[in-house]
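Student: Have a look at this prediction, sequence included:
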Amino acid sequence: MGKIFNIFTGHRDKDGKGITKEEAGNLEKLSFINFFKMFSIKFNNIVKSNALFFLCNIPIIFALYALAGFQNIITRAPTDLLYPNIYGVIKYEGINTVTAALNSHFGIFAELSVPSKATMVLYAISLICIFTFGLANVGMTYLLRDSVRNKSIFIWHDFLGAIKKNWKQGLIIGIFDITIIYILYYDLISFYYNSSSFINAMGFYAIVFIALLYIIIRNYLYLLSITFSLKISKIINYSFRLALLGIKRNILALMGIAIVIYINIVLYFLIQPLGVFLPFIFTIGICGFMGVYASWPVVEKYLVKSTKNDNEKIKPLYEYESDDESEESKS
């Protein structure tokens, strides 16, 4: 029971030698090779962050239950649009050789699942996630950022503390984030099913490009909101600029995120229960960790260090510690 309790308490007393001071120093360089080392070391934090993210977004379970269709009304409907006309002919002419043949061809029925009132109530409850989504991202990003910075974290305390300190920005950015995701998803579906013309096909690829760019941009949205005291407009502006300034790291992170999601989708079709539960265990956390690992050095280079040198008029929410300052604080 003690081990289970320690999962979310942040208690870090463990058996094992851990890592040396020299190894910790080497990990401060957030390179491609060090990613795998840090990923293995911080995997426990990633899983915990993922769990807290979904715990904060618990109403999503109602949406998933509604999507499963357990509360839907099952009815039967003809598969051919001509059946109503054929049915009228049968009623008028009666059953004969011709109408029987027409009925056998056009009178094929299929089961149709229609959302019930209970299903709509479940969907309505899940809308709470519109307000919790940004807060959950703020808390998870804070934990992942300090994991990338190789700082000690207390899971519950830091997660809730980040939300408490940044709830206004997290709420607004979360609603903005969900809105953009919905618009991009709607446009992708619309252009995909109407891409017969050249213009619509080009529109589809343009939306794909914008969606990929936004995936990169959103890595910075929550990271900047928990790191600096900025207006929402500046957070969006800086996120776009940093996405371009760190394009190499961002593309690598985007490729890594795509691979993780692809593996999850493949597992869903091979072993459906596993594919369904993976996002609740670590898929979201791994994708978030990749995004923070790629974006934090860019933020540090263009904002944190420039802030310390007074080159940017940005008021940080925390006092960034250099190596020397960190050593002094430990003594």
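Tutor: Structure received. Numbering: from 1, shown residues only.
Student: Going by C-alpha atoms from here, please, whenever you check contacts or count neighbours.
Tutor: Will do.
Student: List the contacts of Arg12.
Tutor: By C-alpha atoms under 8 Å, 6 or more residues apart in numbering, Arg12 lies in contact with Asn6.
Student: is it fair to say it lies in a helix?
Tutor: No - under the criterion used here (DSSP: H, G, I helix; E, B strand; the rest coil), Arg12 is coil, not part of a helix.
Student: So in this protein, which helix runs the longest?
Tutor: The helix spanning the most residues in the chain, taking DSSP state H as the definition, is helix 155-193.
Student: Report the buried residues of it.
Tutor: 155-156, 158-160, 162-163, 166-167, 169-171, 173-175, 177-178, 184, 188, 191 (16 or more other C-alpha atoms under 10 Å).
Student: Same check on stretch 260-280?
Tutor: 261, 264-265, 267-268, 275, 279-280.
Student: Identify those among those that sit within strands.
Tutor: The members of the buried residues of stretch 260-280 all map outside strands under DSSP state E.
Student: Tell me the one among those nearest to Lys3.
Tutor: Sorting these by how near they are to Lys3, with C-alpha to C-alpha, puts Phe280 at the top with 20.1 Å.
Student: Run through the residues that contact that closest one.
Tutor: Neighbours of Phe280 in contact, by C-alpha under 8 Å, 6+ apart: 50-51, 54.
Student: Would you reformat those residues as JSON lines and include distance to Tyr142, neighbour count and secondary structure?
Tutor: Below are the contacts of Phe280 laid out as JSON lines (distance: C-alpha to C-alpha, whole Å; neighbours: other C-alpha atoms under 10 Å; DSSP: H, G, I helix; E, B strand; the rest coil):
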{"residue": "Asn50", "distance to Tyr142": "12", "neighbour count": "26", "secondary structure": "helix"}
{"residue": "Ala51", "distance to Tyr142": "14", "neighbour count": "20", "secondary structure": "helix"}
{"residue": "Phe54", "distance to Tyr142": "15", "neighbour count": "21", "secondary structure": "helix"}
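Student: ok, structure two:
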Amino acid sequence: MFGRFMNNYYYGKSGKGDFRKEDLPQNRRQLFLDTLKTRLSGLCRINLMYMLIFLPAMIVMMFFFTNIISNTSNLMIMEENDYASYAEMVKENGQEVAVTEEQYNELRNSGINAGDLMDNELFRMLVWLIPCLAITGPFTAGLSYVTRNWARDEHAFIWSDFKDAVKENWKQALVLSAITSILPLAGYVGWKFYGNLSAQDIIMIVPQVLVVLVVIIWSISITYMHPLTVTYKLKTKDIIRNGLLLGVARLPMSVGIRLLHCVPALIGAALIWFWNPMIGMLILFAYYALIGFAISRFITASYTNAVFDRFINPRIEGAKVNQGIYTPEEDEDEENADAEGETDN
């Protein structure tokens, strides 16, 4: 009984159609809303699997953000108060004073400020995130395949199709995630390095801006790369090239989709900064644990399906276009086929 329940939970019921022909959506917006409503529970289930691979990255970010908030606030208090005032403030919050007066004065006179401490913690966090993000690529390919099918109203088994997509695309997806994991650190180091040089030579602002542009272009182009990986048989260099071309060619929409994905994180950051750090992080963690990753990938799949139908599929002989959307041409094709059949008879 339990085995049957788990099988239905992760595999679903085969042969169950989502729409009759006459009920097919008339446009992309309707297709997105209808498929989202149909697949919402499935998105929650697959998200529970996918979040496990992101758990190390989530733990690293929670740990370092907690350190940044705690340490910088303590350092700012130290800069503005003597030891007696500091100790009194700590005791009023129901905590124990962790440093002696000698250590307190040593920290105040060390020359370390809140900005330097934050820079150091951010650098360490980005280093730790490299392996945590690098391993996510193959699993992102699996999620991209399932959500791509669901977004165009095709069936996909949660576990078996996810697993097959991981096995088939893991090499290319791993290259994409490795680059994605390194770029934040490279961008941060480049920004700080050329920023320091620009204080002496204004021309160094040019490479500083170029570093930021590289990171931004990659972050919007990666939106297309995983869907390209699971949809077409392409070499890794062609996936990257086509992703970059689509990212730049569709720049306003590419930026809009990326900003849309950042909305939950920005709301969580606002809760952490302006309300309660611990509760804010728990709310953000709960969102991504329950559905955050899958809904983001589903939105991406709905968008990239439309882009591929417009720019790529019409150029491929035999490729289907506007899957899941009703078009009058389908009725004409069926009528022509029926007419040919009657003529043959």
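Tutor: Arrived safely. No experiment lies behind these values; they were computed from the predicted model shown.
Student: quick revisit: with the second structure superposed, average distance for the longest helix of the first structure?
Tutor: If you overlay the two and look at helix 155-193 of the first structure, the average distance to its match in the second structure is 2.5 Å (mean C-alpha distance after the TM-score superposition for the first structure).
Student: Can you name the element that comes right after that helix?
Tutor: Where DSSP states H and E defines the elements, the next helix or strand beyond helix 155-193 of the first structure is helix 198-227.
Student: could you give me the residues in the second structure that the next helix or strand after that next one aligns onto?
Tutor: On the C-terminal side of helix 198-227 of the first structure, the closest following helix or strand by DSSP H and E is strand 228-229. Residues 232-233 of the second structure are matched to strand 228-229 of the first structure when aligned by TM-score structural alignment.
Student: Could you give the separation of the matching stretch from the chain centroid?
Tutor: Put simply, stretch 232-233 of the second structure sits 22 Å off its chain's centre (C-alpha atoms, centre = their mean, to the nearest Å).
Student: With stretch 281-294 of the second structure instead?
Tutor: Relative to its parent chain, stretch 281-294 of the second structure has a centroid offset of 12 Å by C-alpha atoms, centre = their mean.
Student: and the contacts of Phe280 of the first structure as a markdown table, adding distance to Cys287 of the first structure?
Tutor: Below are the contacts of Phe280 of the first structure laid out as a markdown table (distance: C-alpha to C-alpha, whole Å):
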| residue | distance to Cys287 of the first structure |
| --- | --- |
| Asn50 | 10 |
| Ala51 | 14 |
| Phe54 | 14 |
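Student: now the helices: where do they sit in the stretch 201-331 of the first structure?
Tutor: For the stretch 201-331 of the first structure, applying DSSP state H, counting those that start in this stretch gives helices covering 232-245, 247-270, 272-278, 284-299, 305-308, 323-330.
Student: Could I get those helices in CSV, plus columns for distance to Ala206 of the first structure?
Tutor: Compiled in CSV, the helices of the stretch 201-331 of the first structure are given as follows (distance: least, C-alpha to C-alpha, whole Å):
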stretch, distance to Ala206 of the first structure
helix 232-245, 17
helix 247-270, 17
helix 272-278, 30
helix 284-299, 23
helix 305-308, 35
helix 323-330, 44
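Student: Among those, show me which one is buried the most.
Tutor: Neighbour counts (mean count of other C-alpha atoms under 10 Å) averaged over each of these peak at helix 284-299, with a mean of 24.
Student: Where in the second structure does that one fall?
Tutor: Counting by TM-score structural alignment, helix 284-299 of the first structure pairs with residues 293-308 of the second structure.
Student: after superposition, how close is the matching stretch to the first structure?
Tutor: Mean for stretch 293-308 of the second structure is 2.2 Å (mean C-alpha distance after the TM-score superposition for the first structure).
Student: contacting residues around that stretch?
Tutor: With C-alpha under 8 Å, 6+ apart, stretch 293-308 of the second structure has contacts from 28, 32, 43-44, 46-47, 50-51, 143-144, 147-148, 151-152, 223-224, 227, 257, 261, 322.
Student: try stretch 124-131 of the second structure
Tutor: Contacts for stretch 124-131 of the second structure (C-alpha under 8 Å, 6+ apart): 57, 60-61, 64, 178, 181-182, 184-185.
Student: rerun at 10 Å
Tutor: With contacts defined as C-alpha atoms under 10 Å, 6 or more residues apart in numbering, stretch 124-131 of the second structure is touched by 56-65, 118-119, 121-123, 132, 177-186, 188.
Student: what do you get for stretch 177-196 of the first structure?
Tutor: 129-131, 133-134, 170-171, 173-176, 197, 199-208, 210-211, 214-215, 218, 221-222.
Student: What's the PyMOL line that selects buried ones from the residues you listed?
Tutor: Entered in PyMOL, the line below selects the buried ones among the contacts of stretch 177-196 of the first structure, by 16+ other C-alpha under 10 Å:
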select buried, resi 129+130+131+133+134+170+171+173+174+175+200+201+203+204+207+208+211+214+215+218+221+222
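Student: Asp309 of the second structure is in contact with Ala319, isn't it?
Tutor: Yes - at 9.1 Å, Asp309 of the second structure counts as touching Ala319 under the criterion of C-alpha atoms under 10 Å.
Student: measure Ser302 of the second structure to Leu197 of the second structure for me?
Tutor: 44 Å (C-alpha to C-alpha, to the nearest Å).
Student: ugh, wrong one, Leu251 of the second structure
Tutor: In this view, Leu251 of the second structure and Leu197 of the second structure are 30 Å apart by C-alpha to C-alpha.
Student: next one: Lys37 of the second structure
Tutor: 53 Å.
Student: These two - which one has more neighbours?
Tutor: Neighbours per residue (other C-alpha atoms under 10 Å) separate Lys37 of the second structure from Leu197, with Leu197 holding more: 15 against 10.
Student: what's the neighbour count on Glu106 of the second structure?
Tutor: Per other C-alpha under 10 Å, the neighbour tally for Glu106 of the second structure reads 11.
Student: Please identify the helix or strand for it.
Tutor: Judged by DSSP H and E, Glu106 of the second structure forms part of helix 101-108.
Student: I'd like the next helix or strand past that helix.
Tutor: Taking DSSP H and E, what comes next after helix 101-108 of the second structure is helix 114-134.
Student: and the angle from that following helix to helix 160-198?
Tutor: Going by axes from the mean of the first three to the mean of the last three C-alpha atoms, to 10 degrees, helix 114-134 of the second structure is angled at 150 degrees with respect to helix 160-198.
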